[in-house]
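*Asks:* Make a model of this:
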Amino acid sequence: MAENSVDPVSKSTPAPSLTLLGLGAMGTALARTWLAAGHPLTVWNRTAARAEPLAALGATVAATPAEAVAANRLVVVCLLDDASVEAALDGVDLAGRDVVDLVTGTPGLARARAAWVEQRGGRYLDGGIMAVPPMIGVPEAGPYVFYSGSQALFEEHRDTLSVPAGTRFVGADAGFAALYDVALLSAMYGMFAGVAHAFALIGGEAVAPSDLAPLLTSWLRAMAGSVTRTALQLESGDYTVGVVSNLAMQVAGTPTFLRTAEEQGVSAELLAPYFALMARRLAEGAGAEDLTGVVDLLRR
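*Replies:* From the prediction side, this is the model:
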C-alpha cells in the first residue's frame, strides 16, 4: 500500500495540467486546491454557473465533457454517481486518456467502469475519498484517497493526485478502493448507531448530552483497540486468542441492555440485530470465542 501526505508541487517546475469533471462541493474543493497549487485546470459541470467562481481563479471552462477531456491527458471525474459518469463520457474519445474516477460506488461498478474505459483506449484508476470537502487541501486534517486500478497511471500522476489529499494505493483490482472506502464508512455508521442509542437512553433524564459526550468519546477510543485483535483472529482462524470477555459472558449480559432500553422508552432496533447474531453464534457452541464469529455469520 503506497501512502503520500499532501505535498505541493515544486515551484521550480511547471505544475502538470489536468481536467476535472464535476463541480459539486467536493469537486469545487478539489478544483480550488489544484488551482492554488498552480496546476492549469480545465473544468466542466452540467450547471455551467458553478464554474464561474473557478474561472475567476484561472480555470479554463469547457462547454462539453468532450472538450474538457480533449484538453488534458489526466481526467478526474467527481460526479454524482456512476450513471452520471457514463452519461458524461458516453461517446467521448478516451484514447490515450488517464481517467481517475472519484465517484463513490461499489467494487462491482468500479470494475465494470475500468473495463469500459479500457475498451475505449484509456487507463483507469478508481478512488475512494476519505474526507469531507472542508478537509481537502488541509494536510493537518488528514484527508486521503484510496486508489486502485492502473498502478502505472497512479505512479505517473501521484504528485498531482497528492495535492488535494494524501494517496493510498490499495491494489491493481479496480474495485479495491471502493471496497476499502465502503468498509470504513460501514464501520463509521455502526459507530454512529451506537452513539445514537447512547444519547437516546439519557433523553428525558437529568443528564446533559455534553456531559456524556467526553465519556463516550474516550470509551469508543479505548474500545477501538479491539479492531486489531479481531483482524488477527480472522487471519489465524482462532477466535479464542486474546479473549477478554467471551461470547457466552456477553450474550448473558444482553438482556440488561434490552431492559434498560425498554425502561427508558427507547427502541432497541439498533442493537437487537447484533444481539441476535451473537445469540446465534453462541447456539453453535462458540461460547469461548470473542465476538469475531459474527463476521462468519454475516458472510453466510
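*Asks:* from here on, contacts and neighbour counts on C-alpha atoms
*Replies:* Noted.
*Asks:* Hmm, residue 270 is touching residue 193, no?
*Replies:* Yes: the pair residue 270 / residue 193 is scored as a contact, 6.4 Å apart, by Cα atoms under 8 Å.
*Asks:* Helix or strand: which one has residue 282?
*Replies:* Using DSSP states H and E, residue 282 maps to helix 272-283.
*Asks:* Show me what counts as buried in that helix.
*Replies:* Across helix 272-283, burial judged by 16 or more other Cα atoms under 10 Å covers 275, 277, 278, 279, 280, 281, 282.
*Asks:* residues contacting the second one?
*Replies:* It refers to residue 277. By Cα atoms under 8 Å, 6 or more residues apart in numbering, the contact list for residue 277 reads 294, 297.
*Asks:* Same question for the first one.
*Replies:* Taking Cα under 8 Å, 6+ apart, we find residue 275 in contact with 251, 254.
*Asks:* Equivalent analysis for residue 123, please.
*Replies:* Residue 123 neighbours (Cα under 8 Å, 6+ apart): 96, 97, 98, 99, 114, 117, 150, 153.
*Asks:* One more pass at 10 Å, please.
*Replies:* Residue 123 makes contact with 74, 94-100, 114-117, 149-154, according to Cα atoms under 10 Å, 6 or more residues apart in numbering.
*Asks:* now residue 168
*Replies:* Neighbouring residues of residue 168 by Cα under 10 Å, 6+ apart: 1-5, 127-128, 144-148, 154, 158, 162, 177.
*Asks:* quick check, it in a strand?
*Replies:* Yes: counting by DSSP: H, G, I helix; E, B strand; the rest coil, residue 168 falls inside a strand.
*Asks:* So it versus residue 154, what's the distance?
*Replies:* For residue 168, the distance to residue 154 equals 10 Å [Cα to Cα, to the nearest Å].
*Asks:* sorry, back to before: using CSV, please lay out the buried residues of helix 272-283 together with distance to residue 87.
*Replies:* Below are these laid out as CSV (distance: Cα to Cα, whole Å):
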residue, distance to residue 87
275, 44
277, 42
278, 45
279, 47
280, 46
281, 46
282, 49
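*Asks:* Next, the structure of the following sequence, for comparison with the previous one:
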Amino acid sequence: MEHDAFDKSEIALLGLGDMGTALARAWLVAGQPLTVWNRSAGRAEPLAAEGAKTAETAAAAVAAGGLVVVCLLDDASVGEVLADVDLTGKDLVNLTTGTPAQARARAKWAEERGARFLDGGIMAVPPMIGTPESGGYVFYSGSRALFDAHRGALAVPAGTRYVGADPGFAALHDVALLSAMTGMFAGVSHAFALIRKEDVVPADFAPLLVDWLTAMAPYAYGTAGHLTSGDYTEGVVSNLAMMVEGNSTLLRTAEEQGVSAELLTPFMALMERRLAAGHGEEGTTGVIDLLVR
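*Replies:* Sure thing, here's the model as predicted:
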C-alpha cells in the first residue's frame, strides 16, 4: 500500500513490546522516518536492520521526533520514562492502555510540559496492525489540532476514529467496548459449558452460536434509542417480566447440566430488581440505571 499523502517527518516511538514493534514495522513499510527506543535495547535491533534509527535514551528519541508516540506497559511507565524528558513543542500521542482518568491527568501533565497531547485506545491486536483489511482501528481523543496535523501518519498502522477533545474519551470508548466483549465471552463460555458433557460437537455448535449472537447484536441500537428518548418500553418485544420468568428455565437447565450459573446470575439479579420496582413492560435498558452510581 502507498502512503505518500502524509508528511513523513520523523516519528519517535517509545516502547517496543509486541504492539510497539507492530506499529514500528507498519511505519517502516510505509517509508516513515522512525527513531525507536526501548528499555531493553535488544528489542530495537531487528527494527534497526529494517531501517529504524535507534536511540540510547528516551530523551534522545524524543529529541529526534516532532511526533512522539509512547506505547508502554502502563500509565506509571509513561510518567517514569518521560519524567526528565524535555517535551517542549512536542506532539505526544499516548497509545498506552489506561483509564479515562489517567488519560485526563496525563494530558494536563503533558500540557504543563509544553506538549500537545492525544490519547489513543487501540482496538486491535498486533497481527492486525498494518493490515487495513483486518478492520483494526484506534480511538483518539485530546488535541484536535494534533490529530489533524498527524492524521495521515497515524492512519498508517490502523484506522483512526477521533472521539472528542476530552482526553479521556479514547480510553472510555476502548474500555466500554472491551467490557461488552467480556460480557459476550461470559455468555459464550456458559453456552459451551452447557453442552460440554453431551454428544454435541463444539465445532458444529460454534456457527450456531455466532449466527445467534450476530442476530442479537442490533439490541445495542434499541438500547441507544431508549436512552435517548427516555422511553424504555419503545419497540420492546420481550419485556422484562417475560424475560425474568424465562430466567428460571436457564437456571434450571444449568443445574440439570451440572453447570454453575455464576456468569448469569449477576445480570439476572439486576433484572429482578428492576422488575420489582415496577418496570415489567420495559426491556433491559433500565438495568443501566441500576449500574450507574
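*Asks:* What's the TM-score once they're superposed?
*Replies:* Remark: TM-score between the superposed chains equals 0.98 [TM-score structural alignment, normalised by the length of structure 2]; 293 aligned residues with a Cα RMSD of 1.0 Å.
*Asks:* just to revisit the earlier point, and which of the contacts of residue 168 of structure 1 is nearest to residue 20 of structure 1?
*Replies:* Proximity of the contacts of residue 168 of structure 1 to residue 20 of structure 1 (Cα to Cα) peaks at residue 127, which lies at 13.8 Å.
*Asks:* What's the match for that closest one in structure 2?
*Replies:* The equivalent of residue 127 of structure 1 in structure 2 is residue 120 (alignment by TM-score structural alignment).
*Asks:* Any idea how many residues pack against that match?
*Replies:* Using other Cα atoms under 10 Å, residue 120 of structure 2 has 32 neighbouring residues.
*Asks:* What are the boundaries of the strands in structure 1?
*Replies:* Remark: strands assigned in structure 1 by DSSP state E are 2-4, 18-21, 41-44, 60-61, 74-77, 98-101, 123-130, 144-149, 166-169.
*Asks:* which stretch among these comes nearest residue 260 of structure 1?
*Replies:* Here strand 123-130 is closest among the strands of structure 1 (Cα to Cα), at 35.7 Å.
*Asks:* and that closest one, how far from structure 2 on average?
*Replies:* After superposition onto structure 2, strand 123-130 of structure 1 sits on average 0.3 Å from its aligned residues (mean Cα distance after the TM-score superposition for structure 1).
*Asks:* tell me the angle that strand makes with strand 144-149.
*Replies:* Here strand 123-130 of structure 1 points in a direction 150 degrees away from that of strand 144-149 (axes from the mean of the first three to the mean of the last three Cα atoms, to 10 degrees).
*Asks:* out of the contacts of residue 168 of structure 1, which one sits closest to residue 292 of structure 1?
*Replies:* residue 177 (24.2 Å).
*Asks:* What is the aligned counterpart of that closest one in structure 2?
*Replies:* So, by TM-score structural alignment, residue 177 of structure 1 is matched to residue 170.
*Asks:* what sits against that match?
*Replies:* So residue 170 of structure 2 contacts 95, 97-100, 103, 118-122, 138-142, 161-164, 176 (Cα under 10 Å, 6+ apart).
*Asks:* Residue 92 of structure 2 now?
*Replies:* 12, 62, 66-70, 107, 110-111, 115-119, 143, 146.
*Asks:* Just the contacts of residue 123 of structure 1: which are in helices?
*Replies:* Among the contacts of residue 123 of structure 1, the members found in helices (DSSP state H) are 114, 115, 116, 117, 151, 152, 153, 154.
*Asks:* if you skip the residues just before and after it, what's nearest to the first one?
*Replies:* The shortest distance from residue 114 of structure 1 to any residue other than its chain neighbours is 5.4 Å, reached at residue 124 (Cα to Cα, 6 or more residues apart in numbering).
*Asks:* pretty sure the one you found contacts residue 118?
*Replies:* Yes: here residue 124 of structure 1 reaches residue 118: they are 6.9 Å apart, a contact under Cα atoms under 10 Å.
*Asks:* Name the residue in these two with the higher neighbour count.
*Replies:* residue 124 (28 against 18).
*Asks:* By residue count, which helix of structure 1 is the longest?
*Replies:* Structure 1, longest helix under DSSP H: helix 176-202.
*Asks:* residue contacts, the closest residue to residue 182 of structure 1 other than its chain neighbours?
*Replies:* In space, and not counting its chain neighbours, residue 182 of structure 1 is closest to residue 106: 7.8 Å by Cα to Cα, 6+ apart. Counting by Cα under 10 Å, 6+ apart, residue 106 of structure 1 touches 82, 112, 175, 176, 177, 178, 179, 181, 182.
*Asks:* and residue 106 of structure 1, what pairs with it in structure 2?
*Replies:* Aligned partner of residue 106 of structure 1 by TM-score structural alignment: residue 99.
*Asks:* What separation is there between its match and residue 58 of structure 2?
*Replies:* Residue 99 of structure 2 is 24 Å from residue 58 of structure 2, by Cα to Cα.
*Asks:* now swap in residue 122 of structure 2 and tell me
*Replies:* 22 Å.
*Asks:* go on, residue 131 of structure 2?
*Replies:* Residue 131 of structure 2 is 28 Å from residue 58 of structure 2, by Cα to Cα.
*Asks:* cool, residue 183 of structure 2 as well?
*Replies:* Applying Cα to Cα to residue 183 of structure 2 and residue 58 of structure 2 gives a distance of 39 Å.
*Asks:* which of the two has more neighbours?
*Replies:* When residue 183 of structure 2 and residue 58 are compared for neighbours, residue 58 comes out ahead with 21 against 13, by other Cα under 10 Å.
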